[in-house]
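Trainee: Sequence first, predicted coordinates after that:
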Amino acid sequence: MSKNKTQKQSAPADKKKSLSSRIGLTLGKLMIATIFALGIFSIYLDAKVRKTFEGQRWHIPVQVYGQLRTLQPGERVDLNEIAQSLIINGYKKVNYVTRVGEFSHSAERLIIFQRAFDFVDSANHAQQLSIDVVNDIVVTLSVDEQPVARVTLEPKLLARLVPDNKEDRVLVSLEEVPSQLIDTLLLIEDRDYYHHHGISPLGIFRALFNNIRAGRTVQGGSTLTQQLAKNMFLSRERTLSRKIKEALMALILELRYSKDQLLEAYINEVYLGQNYANGVYGFGLAAQFYFGKSINEISHAQMALLIAQVKGPSYYDPWRHPKRAKERRDLVLRLMFEQHLLSLVDFELAAESELSVRSHRRLAKKNYPAYLQLVNAELNRHLSSFTQKSGIKVFTGFSHRSQQLLEQSVAQQLPLLERQYKQSDLEVAMIVTDIASGEVRALVGGRESGYAGFNRAINAKRHIGSLIKPIIYATALQRYQQYNLATPLDDKAITLQSGSGKKWQPKNYDGKYRGQVSLIEGLVYSLNIPTINLGMSLGLDSVADTIKALGYMHKLQMRPSVLLGAINMSPLDVNQLYLPIAGKGYSQKSHTITKILSPKNETLWQNNLISEQRLSGNTAYLVDYALAQVTKVGTARSLTWRLNNKQVAGKTGTSNSSRDSWFIGYDDKHLITTWLGKDDNTSTGLTGSSGALPLFASFMKKQGVVNKIEEKPAGIVVTLFEQQTGNAVTDACANTVIYPAIRKGIFTTKQCLQAKEDKRSWFEKIFGE
């Protein structure tokens, strides 16, 4: 009986033991499976972390800069112009220079405390530059009071071309960040950063305690490494799975990389604001976004406000919620003081200060979108889209001063022309190019300043009118044994017939015929009939060859009407054609970009400064001579009073029915192409001389004319020509004119149609003068 009872009692115990054993085995298996799965998942996360962290971590905006200006002793400069450029670049004028970003200016000296920059082949630290001039000539240059042979001024940031992900940031190294900012960031966000391994239970409990004591959230529980993992790899969803991933990734990051590497990544990754459609990431850009300063220029109060934004850039937005932002900033300042990161005096001054954010929140507005369109087009030819997202620096030939003066001229002159000629809806395109380098200094694509739409300077293809004529005459002058400036051309009514039998009877602009004119007169007075006769005798193919030689890259369909400019070109196309004429026969392809640097300052692309000869020097000189006469006695003669007899050259152009008004002109330094017209291609009522020319003159007057210097090539000789025949003759002939000519093509003859009348008295004839 007792034995059976014992057996009955042990049976349930065995069953319980068996059940617990099975449960334990199952749990063990589940644990092993979980550990295995977690291991596999960790390997996956590790690969993901390494791929991102060791590859191209961020898509960094393209930074586009203006002209890199270098000064040397003996160079002519305008200190007022440089001072104005410094103000545009965010420098502050003071009486005594003591801090980075300041400058002082007197009549003969400019002192600049230049910011640190690494925009050239070697990085430059913040340094004090001195420029001394006498009569506008640089006599002494010094850096930190030591004489130097040259200095490079900091270029102005034109724009930041943000990538498709709309994340904007300025990468900074840990060494560039003030130590006080780093100490405060760790104080607020992760005090145990250098003592934990990615996650910190102690930090979670401390944050909870401080938040309860303060009655609000003043400190977060996540470690800085966890925040980095969340920002760099994960979404913002609040789920348990995301927190697990975050913790695992934080551990992986701590195992793989040093604390300093992670801290630097965080400083560049953290989200700190919203610039309209673009997010502001990292302290480097945030300093510029909120205060317009570099990271090492900000004050104690500004530093505290930046760190305050980590908690919530939208909630503590200083423009929308200044009271909240100031409260959070002051809390950060108090903690800095309590932890001896600020002295009492500095704390009181900082706490009493205003927020001092920029007046407008928009950062790096694209003020010059027309110019940037050209930069973008060139950039796409030079680099792949992937490389463009690596944080490259693009340097251009852009001049802020020229651009501002160009826009001022358009704003002033267009309304005047519309009132004077009772027009409306006039549009404009202007391009300023450095003749020697081919660099585009400034560009206007329409009358509206800052308009980012249709760019007429690049994309408007219009009839160029008489701008084609210098190319036809250049074609002739290259045949120096057959043509010279005195060669007579017929100016009589003509009729041309096309292959289909259609007749064309061109006329001069004034409707008159002069019977015969010299070659230079045909160009200077822009006469149609002599030009057509010349072009047809040369052959349309020969003219086409010259057009291509001067730099026109598109397909040409030559017909007689092309000789009067019935060919569509953009202002940029025309600008290229005239560069060799203005450049004594040599030119480069006009361009904006001069150099592209990688984030490590390695040169990815650089424009070579080797100009190509596109026109013989002798021919270029003769065409240039004629175009100078255009501005003195020809169709552009109003420039004599508009520019106070300054030495320039140029050519007017007008298309049929005055639909297009053109003027292209140049001094010794710059070539300026100007077009006026209407988008619907209706008449403007303006010729080249009445429309585009005043715009050119307005700009040149503002910018200042650098008088053209006549440098006669060795192959050019001043020659006496008989007007009727165009032959080179002696001074015994009557009705002569003096022109420069190519020496090899001159064959002087003593025969002439009419000998010069001897007006000496009989006494002078016998005894001499």
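Mentor: That came through fine. Residues are numbered from 1 along each chain as shown.

Trainee: can we go C-alpha only for contacts and neighbour counts from here?
Mentor: Noted.

Trainee: Does Ala247 touch Ser200 like I think?
Mentor: No: at 10.0 Å, Ala247 and Ser200 do not qualify as touching, with contact defined as Cα atoms under 8 Å.

Trainee: what's the following helix or strand after the helix or strand in which Met31 is found?
Mentor: With secondary structure defined by DSSP states H and E, Met31 is part of helix 2-54. Under the assignment DSSP H and E, the closest C-terminal helix or strand after helix 2-54 is strand 62-65.

Trainee: which other helices and strands contact the following helix or strand past that following strand?
Mentor: Past strand 62-65, further along toward the C-terminus, the next helix or strand under DSSP H and E is strand 70-71. Contacts defined by 3 or more Cα pairs under 8 Å, 6 or more residues apart in numbering; DSSP states H and E place strand 70-71 against strand 151-152.

Trainee: Now do the strand it packs on: which elements does it pack against?
Mentor: On a contact count with 3+ Cα pairs under 8 Å, 6+ apart, strand 151-152 meets strand 70-71, strand 137-143.

Trainee: Toward the C-terminus, what is the element adjacent to the first one?
Mentor: In the C-terminal direction, the helix or strand that comes right after strand 70-71 (DSSP H and E) is helix 79-88.

Trainee: Same question for the last one.
Mentor: Sequence order places strand 146-147 as the next helix or strand after strand 137-143, per DSSP H and E.

Trainee: Give me the distance from that next one to the chain's centre.
Mentor: Per Cα atoms, centre = their mean, to the nearest Å, the displacement of strand 146-147 from the mean C-alpha position of its chain is 32 Å.

Trainee: Please list the residues outside that strand that contact it.
Mentor: Strand 146-147 is contacted by residues 140-141 when judged by Cα atoms under 8 Å, 6 or more residues apart in numbering.

Trainee: this is the comparison structure:
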Amino acid sequence: MSAKQQNKASVKSNSKKVTTDATIKSKTWLRKVVIVSAKLAFALASALALFTLYLDAKVQKTFEGQRWQVPAQIFGQVERLTLGEPVKLGQIANALRLNGYQKVTKVDAPGQFAQSANRLIIYRRAFAFPQSSNAYSTDTAELTINSKNGKISQLFSNNIPVNSLLLEPVLLARLVPNNKEDRVLVALQNIPTLLLDTLLLIEDRNFYHHQGISPLGILRALYSNIVAGRTVQGGSTLTQQLVKNMFLTRERTITRKVKEALMALIIEVRYSKDQLLEAYINEVYLGQHYANGIYGFGLASKFYFGKTISQLNSADIALLVAQVKGPSYYDPWRHPARATDRRDLVLRLMFEQNLISVAEFKQAVNSPLSIRKNRRFTRQAYPAYLQLVKQELNQHLTPYQQKMGIRVFTGFSHRTQQTLEQTVTEQLTQLEQKYQQQALQAAMVVTDIASAEIRALVGDKQSGYAGFNRATKAQRPVGSLIKPAIYLAALERFEQFNFATLLADQPITLTIDAEDGSQGETWQPKNYDGKYRQQVPLIDGLVNSLNIPTVNLGMALGLENVANAIHLLGYDNDVVMRPSMLLGAMNMSPLQINQMYLPIANQGFAEQAHAISSISSSKGEILWQYVPSNAQVISTDAVYLMDYALSQVAKSGTAKSLNWRMKGVNVAGKTGTSNDLRDSWFIGYDNRLLITTWLGKDNNEPTGLTGSSGALLLFADFLNKNGGVSKVRNKPDAVAITTFDQKTGHAVPEKCSNTQAYPAISRGIVTLDHCAQKKKEKRSWFDRLFGD
């Protein structure tokens, strides 16, 4: 082979070798790329899987747990009307107005009422009453109340005769959580069909057909935005909107969009379309009420229209759905023209899709915006009462439970509260003018005797004051209000004491031992009028609020026995054992002393005065309910005698001005005055209500008022305005009207002279068979003229 040929062969061989090496290298590189790509793909898939699992856990935790911090709703009294009970239709009508009901000539829709002289017809709105009242429908109902001679003669529910009816309670407040999200949870089945259809029509027509994301919707929105040169349409499905609102922030990043898409797919797999739609209905942001956001259609219907969601018409629904696009941009108060245009666009689409008729469309599109006149929710400004509710709520539920949409039912009465505030305002102004005083303050507590529910409470002379609550916080000397506890301790010892038992009323000096056992300071109590009567029957010591007889009685009983009686009546704090306690040298709040008198007014049964009657979950389950203790702490006989004595206080004792201030109404009560006229007290009760009143000054200066010249006036004025019911107390069999000798206090026959009759427990009475002096026989004028 020639050299030339050899060279060609060599080059060819080398070329093949290079090609082979290149092929080998290329395959090796490709293999590496594939392997690396596979690894990266596996890593990304693993990361995506882990990320998906993380998102899935996050979705489940939120969606299946407590989805929202929902405000606690505080309601007033659930008033029950019963056949035969006294009634004032005008007062019920006023309460209905306070609750947003409208007076009409003929009722034809929920939230309306019609009134005549003896009849009241109410179209009650749907309301879920506490489970304890589950015999009553939660649906709307037409109620009819007929009255005759001031009493309920007939009751009808949807034209069916019934024995009792429940009225819808007033919403007092909503305790919005720290996140400032305010909402009312609504079940899907309670959402009007027209609202659901309209929402899906405008926001996501294919909601029931996609799997969480809609690629075509995204492309369509992208095309519309490119053509318009700005963002005019969104591509998010309703599911994506829900995910964004519930789980994500509002940042616009690729990462957030990926999260949104993944979570939308997850939530669609995990939950049904109906569950997602219900969540969206309650989650969507629809406006701003000052610091609090308005979330969900349930609250939005009240915010914009003052209606429940079931009361919305087609124009209302169109405006609410319009707000989804931009509650700030389409705010009907600030931008009514924009809101109207957007509403009308929604109405036109509703008409085109046959959701509403031609007539409905014309009427709706030509109607003005029917929003509330004032943007601010009507607030029932009763902060003193709500302070008490919050205090009790913290005792019954944890902070976590309080944010689960609970409904709190209280004993609060709007009519009673307004009457109470009016009384305080008017009477304090008159007292300051009459006695030339300034800066008088007041506190009053009104409690229903039978249920122990607190109906109303005032903690300041200024209505709606949200500061220091004197009814619950002010600790003031109670003065003579403590005396019934002392006299009850005596009356329970019926073999030793009765109303005729004579008590010394002479100057006394008591020495108070020092802590080290040495002789301490002396104490010389005096009667308010500075007089001494030598001796008085026990009942006079209480009726006329005499200090010295009371001190003598308390010392005879023993301070420990008196302290036990005070605790038995419901005072929980420690009592300092010293003689001055017998004249009320101990501090209590009006609410505390109110509690002590409740067993007396309640025939010996000690129930805890309370604001909250029951708490239910958003689903209607009872979480807590007040259960009466039925604990009788005063015997039936002794409490009857105490009631008799306190009635005498109002008839002939320190509160005798009630005879003309409250004509025709029998009440019982006790005055109280602290040293130097710094505190003026009166506690009284009729057959229904126990009313505690305090007047004083925050700087503890004298008021110039006694219990009878100050606090008593507020009690009488309130009860006259509110309507008093004469007190009725049946005499126990063990109590008999007994004749007593006034000089000795012994029980004697009726034929004896110089006697006084009092009720007494028969087992403790030994009647003498003789008289110190018999009654002179009364002779007629004929016998005196012609007899021997």
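Mentor: Here it is on my side, so go on. Since this is a predicted model, take the numbers as computed values, not measurements.

Trainee: Adding distance to Asp78 of the first structure, write the helices and strands packed on strand 151-152 of the first structure out as CSV.
Mentor: As requested, those are exported to CSV (distance: least, Cα to Cα, whole Å):
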stretch, distance to Asp78 of the first structure
strand 70-71, 11
strand 137-143, 9
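
Trainee: so which of these gets nearest Trp504 of the first structure?
Mentor: Distance to Trp504 of the first structure, taken as Cα to Cα, is lowest for strand 70-71 among those, at 55.4 Å.

Trainee: and that closest one, how far from the second structure on average?
Mentor: In the superposition with the second structure, the average deviation recorded for strand 70-71 of the first structure is 2.1 Å (mean Cα distance after the TM-score superposition for the first structure).

Trainee: So which elements touch the helix holding Met31 of the first structure?
Mentor: If you count contacts as 3+ Cα pairs under 8 Å, 6+ apart, helix 2-54 of the first structure packs onto helix 240-256.

Trainee: Now the element after the helix it packs on, going C-ward?
Mentor: helix 259-269.

Trainee: Skipping adjacent residues, who's closest to Gln648 of the second structure in space?
Mentor: If you skip the residues right next to it in sequence, Gln648 of the second structure has Val543 as its closest partner in space, 6.3 Å away by Cα to Cα, 6 or more residues apart in numbering.

Trainee: quick one on the thing from earlier: who wins for proximity to Leu379 of the first structure among the helices and strands packed on strand 151-152 of the first structure?
Mentor: Among these, the nearest to Leu379 of the first structure by Cα to Cα is strand 70-71 (23.8 Å).

Trainee: Can you check which part of the second structure that closest one sits on?
Mentor: Structural correspondence for strand 70-71 of the first structure: residues 80-81 of the second structure, per TM-score structural alignment.

Trainee: same check, this time on stretch 659-675 of the first structure
Mentor: Stretch 659-675 of the first structure corresponds to residues 678-694 in the second structure, going by TM-score structural alignment.

Trainee: before we move on, what about stretch 83-95 of the first structure?
Mentor: Counting by TM-score structural alignment, stretch 83-95 of the first structure pairs with residues 93-105 of the second structure.

Trainee: So which bits of that stretch are buried?
Mentor: Of the residues in stretch 93-105 of the second structure, those buried by neighbour count under the rule 16 or more other Cα atoms under 10 Å are 93, 95-96, 99, 101-103.

Trainee: how close does Lys58 of the second structure get to Gly65 of the second structure?
Mentor: Counting by Cα to Cα, to the nearest Å, the separation of Lys58 of the second structure from Gly65 of the second structure is 10 Å.

Trainee: before we move on, what about Val667 of the second structure?
Mentor: According to Cα to Cα, Val667 of the second structure stands 54 Å off from Gly65 of the second structure.

Trainee: Who has more neighbours out of the two?
Mentor: Neighbour comparison, Val667 of the second structure and Gly65: the larger count goes to Val667, with 26 against 9 (by other Cα atoms under 10 Å).

Trainee: aligned partner of that one in the first structure?
Mentor: Per TM-score structural alignment, the equivalent position to Val667 of the second structure in the first structure is Val648.

Trainee: With Thr767 of the second structure instead?
Mentor: Per TM-score structural alignment, the equivalent position to Thr767 of the second structure in the first structure is Thr748.
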